[in-house]
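# model the following, please.
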Amino acid sequence: MDKQTTFYHQVTAEEDGKMLHQVLKNRFRFSRRMMSRLRLNRLVTVNGETIYFTARVSQGDQILIRLPGDETDHIPPQEIDFTVVYEDEDLIVIDKPPGLVVHPTRGYPDGTLANGLMHYWAKRGEAHKVRPVTRLDKDTSGLMVVGKHAYAHAYLAEQMAEKRYQRAYLAVVHHQMERDRGTIDKAIAIDPEQKVYRSVTEEEGGYPAITHFEVVERYPRATLVRLMLETGRTHQIRIHLSSIGHPIIGDDMYGIKEEQPFISRQALHATYLRLFHPRLRVWKEWESPLPSDMQNLIAKLKTETIQP
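Below you'll find the predicted structure:
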């Protein structure tokens, strides 16, 4: 079972006289399902006593919430190489290396980041479900956040839905971009014959997708570009850049086939992450420098040319 997570809150002057369920909803944004679980399992106390959710609270009252635990994932722990950038009782921020799948799939039943997290937490005497708030492709490196309990995951996922969660990527693309900045607003659809493949579409049924880009540096036959997402569709950056004639170097699905590529994966890195913390109620942000393989690629591009 997960170690039980507790939250404390002292009723403010603005909350004086409000019903307990109103304070819980406004302060913690609990879902209706979570509110029901808290009430039925008597997991909320006020000044040490269980009261009705319709009872009114007073300024200075001490509210204690004990979040219900749940079973951990049945994922075998394995020692996997990844970097922990930040961790607390609610979430963990990871700098994922390229070549690592986030969660077990039919094609990758083990050796994933999830296996590594189970091993990492077990060594610390912890047990959690692996709840990625965002996912990165196998060959995309960089920052991603994982919730350590259901409430943290739901809170952060809601931020994504409301577009408050900010993330930026760096990519090295083919050819010199003419514009210094711009926005790609093209819907994305799943290929009915190749479910793993996606493409931009103007037909009904496509999922809205918006990517903003800004040129960082130009090379003889390539460009380093910074990207900000408004939406988080699968393969969104890779598809959008390819659709405007600037596929990511090393992308074997949406890119240009190269006989002697300078990098063994798509040159895409999640470099910046900003979110509103579910417990601390402050903005937190992290940055990750370009990994060595992308730095080496850029060094070569500055002095060499690549075949279009």
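# for the rest of this, base every contact and every neighbour count on C-alpha atoms.
OK.
# which residues in the stretch 151-300 of the chain form strands?
Under the criterion DSSP state E, counting those that start in this stretch, the stretch 151-300 of the chain contains strands at 166-174, 181-185, 187-190, 198-201, 210-219, 222-229, 268-276, 283-287.
# one more, please, to line up against the first structure:
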Amino acid sequence: MATVLKEHHYSRNFIQNLIVNNQVTVNNKIISSTKLILKNNDEIIITIKAQPEHTLKATAIDFEIIYEDNDIIVINKPNNLVVHPGAGNWDNTLVNGLLFQAKVENADKDNLRPGIVHRIDKQTTGLLLVAKNKISQHILAEQLKKHEIKRIYIALVHGTIKSRSGTINAPIARSNSNRLKMMINEQKNSKEATTHFTVLERFKDYTLVQCQLETGRTHQIRVHFEWIEHPIVNDPLYSKFKLEDVNIGQYLHAKIIIFIHPTTKKNMTFECNLPDFFENKLQLLRKESGK
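All right, here's what the predicted structure looks like:
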């Protein structure tokens, strides 16, 4: 039973919860087991209850603004801050903080991501571009769609990458076995993904790389480096190596962003330093390598 429903792109946990809550019937009878053996022409009815509407709450959130004018904000996002509200976290995100400071136009029930042009993961640090109004958000979203916004990241990965530079071109789709993860997959719903990288520094068993995104898929850099067997250090989802610190997550930092201002049309470039925990890690590796 569960296997049949899973083929329709529901997760196993989601299916099990539906059954436990009496939301699945077979031939008009509520079922209580995920192991029911189905027969040809059995009629399965799934009742999925509508999710309650959420209203965004203004919350005092600490983050660093490195540039602001009437149309845009450039933020240096700290570690462990989610960008926008979603399941499990509706009140303690960057968006809630932006609303608290009245930095972006108020959201409505159909827009839970006011001002958000692009996102970075909760435990990825660094530069994030935010639009202060809907017009600027639309213009910047078009730039992003056309690959006109340049984003450069710094990552520390496991192993020694021998080549000085390279391009990882592999399509990304959501994992069939873990809905929190993405994976390299050629299936129909996969999306083209390209990451260019340059080696900045090599250590014993580690490599520091600079990455430029040509596309912006979910977890793109993390998935791509896992795929070439150089996962990002301390990545809780994609690294098979022992985690060094569960509190900081992957060593991945959005260092540079370049874009065209939505109103003035001037080229804008911003750069921010690595966070202390990242810089301290590099200093330790340099010391161990005798540099």
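# rewinding a little: wait, which of the strands of the stretch 151-300 of structure 1 is closest to Pro261 of structure 1?
strand 166-174 (11.7 Å; C-alpha to C-alpha).
# so which bit of structure 2 is that closest one matched to?
On the basis of TM-score structural alignment, strand 166-174 of structure 1 is assigned to residues 150-158 in structure 2.
# run through who's touching the matching stretch.
205-214, 225, 230-233, 251-259 (C-alpha atoms under 8 Å, 6 or more residues apart in numbering).
# how far off centre is that stretch?
Averaging C-alpha positions (C-alpha atoms, centre = their mean, to the nearest Å) puts stretch 150-158 of structure 2 14 Å from its chain's average.
# how close does it sit to structure 1?
Here stretch 150-158 of structure 2 is compared with structure 1 after superposition; its mean distance to the aligned residues, by mean C-alpha distance after the TM-score superposition for structure 1, is 0.4 Å.
# so which of the strands of the stretch 151-300 of structure 1 comes closest to Asn26 of structure 1?
Closest to Asn26 of structure 1 of these, according to C-alpha to C-alpha: strand 268-276, at 15.5 Å.
# that closest one aligns to what range in structure 2?
Applying TM-score structural alignment, one finds that strand 268-276 of structure 1 aligns to the residue range 252-260 of structure 2.
# how big's the offset between that stretch and structure 1?
With both structures laid over each other, stretch 252-260 of structure 2 and its partner residues in structure 1 are 0.4 Å apart on average (mean C-alpha distance after the TM-score superposition for structure 1).
# among the strands of the stretch 151-300 of structure 1, which comes closest to Trp121 of structure 1?
Shortest distance between Trp121 of structure 1 and the strands of the stretch 151-300 of structure 1, using C-alpha to C-alpha, is found for strand 283-287: 21.6 Å.
# returning to that earlier point: of the strands of the stretch 151-300 of structure 1, which is nearest Gln62 of structure 1?
Proximity of the strands of the stretch 151-300 of structure 1 to Gln62 of structure 1 was assessed by C-alpha to C-alpha; the nearest stretch is strand 268-276, lying at 23.6 Å.
# so which bits of that closest one are buried?
Burial within strand 268-276 of structure 1, assessed by neighbour count using 16 or more other C-alpha atoms under 10 Å, is assigned to 268-273, 275-276.
# now stretch 152-161 of structure 1
Across stretch 152-161 of structure 1, burial judged by 16+ other C-alpha under 10 Å covers 152-157, 159-160.
# just stretch 243-250 of structure 1 next, same as before
Taking 16+ other C-alpha under 10 Å as the basis for neighbour counts, the residues of stretch 243-250 of structure 1 that come out buried are 243, 246-250.
# and the match of strand 268-276 of structure 1, how far out from the chain's middle?
Taking C-alpha atoms, centre = their mean, one finds the center of stretch 252-260 of structure 2 at 15 Å from the center of the full chain.
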